[in-house]
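Engineer: pasting the structure only:
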């Protein structure tokens, strides 16, 4: 659990602390040295960096080759840079990571809310999904322009249940998400009829 005082001190003032708290709870990490690496749909298992220098080395190893998220907000480490040498140590500083991450998430949340047309709980769920995938409405959301002043809904525990379960509005899907995925594999219909296997021939 992230200290509320740290959020109050470091978060983007354009976002209410309750939004930042929920954002970190849904999409972030408790350890500022957390580095997550994804290649396509796969999570690459990497050693937990014990020091900020080790975290920086790990990021430099993978940025440009995979999707790298870092710190309390799981900020996209490669965003806004063209070379791994441009990575900054403040990515693994708790306060700076919250500042940068909450500012970028605020833009994502405004983009999604504007798409909905008004402040609704579903917009937060989709903003979380867009943050995790990097896409909204088929476009790379981090590089989209900020729509500016948009009223944002303050999410409640209940409103974020869908995001916690990995569900989202269709508009937040990345371009490669062409097929629906069953949330509960046990509730899926039969794809191949195997009932005749082992049966006696007539």
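Structural biologist: Perfect, I can see it now. Please read these numbers as outputs of a predicted model, since none were measured by experiment.
Engineer: only C-alpha atoms for contact and neighbour calcs from this point on.
Structural biologist: Will do.
Engineer: ok, residue 158 to residue 18 distance?
Structural biologist: 14 Å (Cα to Cα, to the nearest Å).
Engineer: I meant to write residue 160 there.
Structural biologist: Using Cα to Cα, residue 160 is found at 13 Å from residue 18.
Engineer: grab the nearest non-local neighbour of residue 98.
Structural biologist: Excluding its sequence neighbours, the residue lying closest to residue 98 (Cα to Cα, 6 or more residues apart in numbering) is residue 11, at 5.6 Å.
Engineer: quick one: contacts for the one you found?
Structural biologist: When contacts are counted by Cα atoms under 8 Å, 6 or more residues apart in numbering, residue 11 touches 17, 20, 95, 98, 99, 100, 102, 103.
Engineer: check the secondary structure at the fifth one for me.
Structural biologist: Classification of residue 99 using DSSP: H, G, I helix; E, B strand; the rest coil returns helix.
Engineer: ok, the most centrally placed residue in the chain - contacts?
Structural biologist: What sits nearest the mean C-alpha location of the chain, by Cα atoms, centre = their mean, is residue 132, with 2.1 Å. Residue 132 makes contacts with residue 27, as judged by Cα under 8 Å, 6+ apart.
Engineer: one step back: which of the contacts of residue 11 count as buried?
Structural biologist: Buried by 16 or more other Cα atoms under 10 Å: 17, 20, 95, 98, 99, 100, 102, 103, out of those.
Engineer: closest one to residue 54 out of these, please.
Structural biologist: Proximity of the buried ones among the contacts of residue 11 to residue 54 (Cα to Cα) peaks at residue 95, which lies at 18.8 Å.
Engineer: could you measure that closest one against residue 5, distance?
Structural biologist: Distance, residue 95 to residue 5, by Cα to Cα: 11 Å.
Engineer: check residue 129 too.
Structural biologist: To residue 5, residue 129 is 26 Å away according to Cα to Cα.
Engineer: for comparison:
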């Protein structure tokens, strides 16, 4: 569980703290030095980094050859970077990773919400969130590369939606009650 002060200080302000927590729980890592590498749909086992330098060495080794995810948000390393040498060590800084990761996830949420027609009902938000997490993990939604796609701008759904109350949640096929 993320510290509320870290969320307040570092996370994108367009996401409510509860949504940030849900996002990191669903798609991220508890370890700010976590590096995940996948190639051809297969997980490549890499040594666990014990320092920012080690984590960045792993990132640079695989960037451009595989899908490399980094840090608390499992941010896709290499987005907008032309060469591995241009990758910045702040990818593995917990606060900076949370800042860029939640900003990118907010954009992904807006893309998904727009596809749904930007509904205002809180009942639809769990499905939008679930689809956005899936898009975050795969990099695509409805054939669109979400990390390179243009940001559709503010979304009523994200600004007004509340995450489901865990006390009221019951198991459904998608894990939420509507």
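Structural biologist: Okay, I see it. Here the structure is a predicted model, which is why all the values come from computation and not from measurement.
Engineer: the more surrounded of residue 129 and residue 5 of structure 1?
Structural biologist: residue 129 (25 against 10; other Cα atoms under 10 Å).
Engineer: map the more buried one onto structure 2.
Structural biologist: Counting by TM-score structural alignment, residue 129 of structure 1 lines up with residue 134 in structure 2.
Engineer: and if you look at residue 56 of structure 1?
Structural biologist: Mapped onto structure 2 by TM-score structural alignment, residue 56 of structure 1 lines up with residue 56.
Engineer: count the residues that sit near its match.
Structural biologist: Neighbourhood size, residue 56 of structure 2 [other Cα under 10 Å]: 23.
Engineer: and it, what is it in contact with?
Structural biologist: Contact partners of residue 56 of structure 2, counting by Cα under 8 Å, 6+ apart, are 89, 92.
Engineer: got the contact list for residue 131 of structure 1?
Structural biologist: By Cα under 8 Å, 6+ apart, the contact set of residue 131 of structure 1 is 27, 105, 108, 141.
Engineer: kindly recompute the last result at 7 Å.
Structural biologist: residue 105 (Cα atoms under 7 Å, 6 or more residues apart in numbering).
Engineer: the equivalent of residue 96 of structure 2 over in structure 1: how many residues sit nearby?
Structural biologist: Under the alignment (TM-score structural alignment), residue 96 of structure 2 pairs with residue 96 in structure 1. Counted with other Cα under 10 Å, residues neighbouring residue 96 of structure 1 total 18.
Engineer: all strands of structure 1, in order?
Structural biologist: Ranges of strands in structure 1, per DSSP state E, are 35-39, 42-44, 67-70, 75-76, 135-136, 139-140.
Engineer: give the aligned range of the last one in structure 2.
Structural biologist: Just to be clear, that refers to strand 139-140 of structure 1. Mapped onto structure 2 using TM-score structural alignment, strand 139-140 of structure 1 covers residues 144-145.
Engineer: which other residues reach the matching stretch?
Structural biologist: The contact list for stretch 144-145 of structure 2 (Cα under 7 Å, 6+ apart) reads residue 139.
Engineer: ok, average deviation of it from structure 1?
Structural biologist: For stretch 144-145 of structure 2, the mean deviation from structure 1 after alignment is 1.1 Å (mean Cα distance after the TM-score superposition for structure 1).
Engineer: chain center to that stretch: distance?
Structural biologist: The chain centroid and the centroid of stretch 144-145 of structure 2 are separated by 15 Å under Cα atoms, centre = their mean, to the nearest Å.
Engineer: how near is the match of residue 129 of structure 1 to residue 22 of structure 2?
Structural biologist: Per Cα to Cα, residue 134 of structure 2 is found 13 Å from residue 22 of structure 2.
Engineer: any idea what sits nearest residue 55 of structure 2, other than its immediate chain neighbours?
Structural biologist: Nearest one to residue 55 of structure 2, counting by Cα to Cα, 6+ apart, is residue 49 at 5.0 Å.
Engineer: can you pull out the helices in structure 1?
Structural biologist: For structure 1, the helices defined by DSSP state H cover 4-10, 17-27, 52-62, 94-116, 121-133, 161-164.
Engineer: okay if I get these as TSV plus distance to residue 68 of structure 1?
Structural biologist: Formatted as TSV, these follow (distance: least, Cα to Cα, whole Å):
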stretch	distance to residue 68 of structure 1
helix 4-10	22
helix 17-27	14
helix 52-62	7
helix 94-116	14
helix 121-133	11
helix 161-164	21
